[in-house]
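> Sharing a model prediction with you, sequence too.
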Amino acid sequence: MKIGLYFGSFNPIHTGHLIIANYIAYNTDLDKVWLVVSPQNPLKPSSSLLNEHHRFHLAELAVQGEPRLRASNIEFSLPRPSYTIDTLTYLAEKFPTQEFTVIMGSDSFQNIRRWKNYEQLIKHYPIYVYKRPGHEVTETFGANVQVLEAPMLDISSTHIRQWIQQGKSIRYLVPDNVVAYIAENNYYK
């Protein structure tokens, strides 16, 4: 089975994330896409992060009923901060019969040489890169790269958090069950 790993803070998960994950799940050779909720991104400040278990639960709600998508909390049990190469090494040991592919935006891919042991990552794992405006893929750094034209929505988790704090509606930006759960639990207030 071929599994695509779409890493993110998902703080909170939104329709833009889901469109990309679903597009990749149904328009590539992957059987499933796991949305891997990162407890802490080494390249981002963690102060604005909602508790990882809450973010994971929101991701689970968001993919409910979609057979090819799955929320994953695999990084919660690994050392912090979590580095993609360490997670991949762990997954390869835990699921030796699965093939893993990394999914990332072209903006992240441009920074791949800043990642821990990136040489090992690009040598052993295919990377599916979805294009983001203003970030063309001009260099592959020797990686096995497939560039995808996934539909893009200009939505950011940062704006969603700001809108919640301002008392604005976030309907249509995140799935309805996620909107309801965020409101019930006063997240991001």
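That came through, no problem.

> When you work out contacts or count neighbours from here on, use the C-alpha atoms and nothing else.
OK.

> all strands for the chain, in order.
For the chain, the strands defined by DSSP state E occupy 2-8, 32-37, 69-72, 99-105, 127-130, 145-148.

> Just send these back as CSV, with distance to Trp115 and mean neighbour count too.
Compiled in CSV, the strands of the chain are given as follows (distance: least, CA to CA, whole Å; neighbours: other CA atoms under 10 Å):
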stretch, distance to Trp115, mean neighbour count
strand 2-8, 13, 20
strand 32-37, 17, 24
strand 69-72, 21, 21
strand 99-105, 13, 21
strand 127-130, 14, 23
strand 145-148, 16, 17
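
> ok, structure two:
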Amino acid sequence: MKIGLYFGSFNPIHIGHLIIANQLVENSDLDQIWFVVTPHNPFKKKSTLLDNHQRLEMVYLATKDYDKLKESNIEFNLPQPNYTINTLTYLQEKYPIHDFALIMGEDNLKSFHKWKNYEVILENHNIYVYPRISEGIVETQFTNHEKIHRVKAPIMEISSTMIRNAIKNGKNVKPLLPKKVWEYVDEMNFYK
């Protein structure tokens, strides 16, 4: 089985994430997409980050009605700070019959050459790249790489930061979140 790994803090997961994942799984050779909830991104302030299990619960609620989309807590028990190469190595050992690929936005592709062991990642894994707002086609050393696949997907201007700020300011974000995620966020008074 070919599995696309969609990494993120998903704080919260929103319809933009689901639209991109669904577009990829339905219009590529990927059989499933796993939303890998990252415990803590060193570039993000931890204070705004909900607990790992609360974010995992939101991803579960958002994906449970989709056969090809799954939540994953695979990074919760890996040593921190963690690197993508470590997660890929761990997954390949745990699930040797699966073929794991990365999913990333075009903006991440620009800095991919700075990732730890990026050459090893490219040697062993395909990367599916979706467009990001105002980026257009980004010319990089990876532009014509055989392992990098550009996938047409709607460009999303929705961000988790925008949603958190809107909730804090008393705005209605219900249309931006999957119904069960919105209900959970509202019930738990998250981001207020």
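Perfect, I can see it now. As the structure is a computational prediction, the values presented were derived from the model and not from experiment.

> what's the TM-score here?
Once superposed, chain against chain, the TM-score is 0.96 (TM-score structural alignment, normalised by the length of the first structure); 189 aligned residues with a CA RMSD of 1.2 Å.

> how far away is Ile167 of the second structure from Lys192 of the second structure?
6 Å (CA to CA, to the nearest Å).

> Who has more neighbours out of those two?
Shown here are Ile167 of the second structure and Lys192; by other CA atoms under 10 Å, Ile167 has more neighbours (19 against 13).

> what residue of the first structure matches up with the more buried one?
Here Ile167 of the second structure is matched to Ile164 in the first structure, going by TM-score structural alignment.

> Do I have it right that that match meets Asn186?
No: in this structure Ile164 of the first structure lies outside contact range of Asn186 using CA atoms under 8 Å: 9.2 Å.

> how about the most far-flung residue of the second structure relative to its centre, what does it touch?
Using CA atoms, centre = their mean, the residue of the second structure lying farthest from its centre is Gly170. It sits 26.6 Å away. With contact taken as CA atoms under 8 Å, 6 or more residues apart in numbering, Gly170 of the second structure is in contact with Lys192.

> Same question for Gln165 of the first structure.
Each residue near Gln165 of the first structure by CA under 8 Å, 6+ apart is listed here: Tyr188, Lys189.

> try 10 Å
By CA atoms under 10 Å, 6 or more residues apart in numbering, the contact list for Gln165 of the first structure reads His159, Asn186, Tyr187, Tyr188, Lys189.

> Would you quantify the distance from it to Ile182 of the first structure?
Taken as CA to CA, the span from Gln165 of the first structure to Ile182 of the first structure is 12 Å.

> Between those two, which contacts overlap?
Common neighbours of Gln165 of the first structure and Ile182, using CA under 10 Å, 6+ apart, are Tyr188, Lys189.
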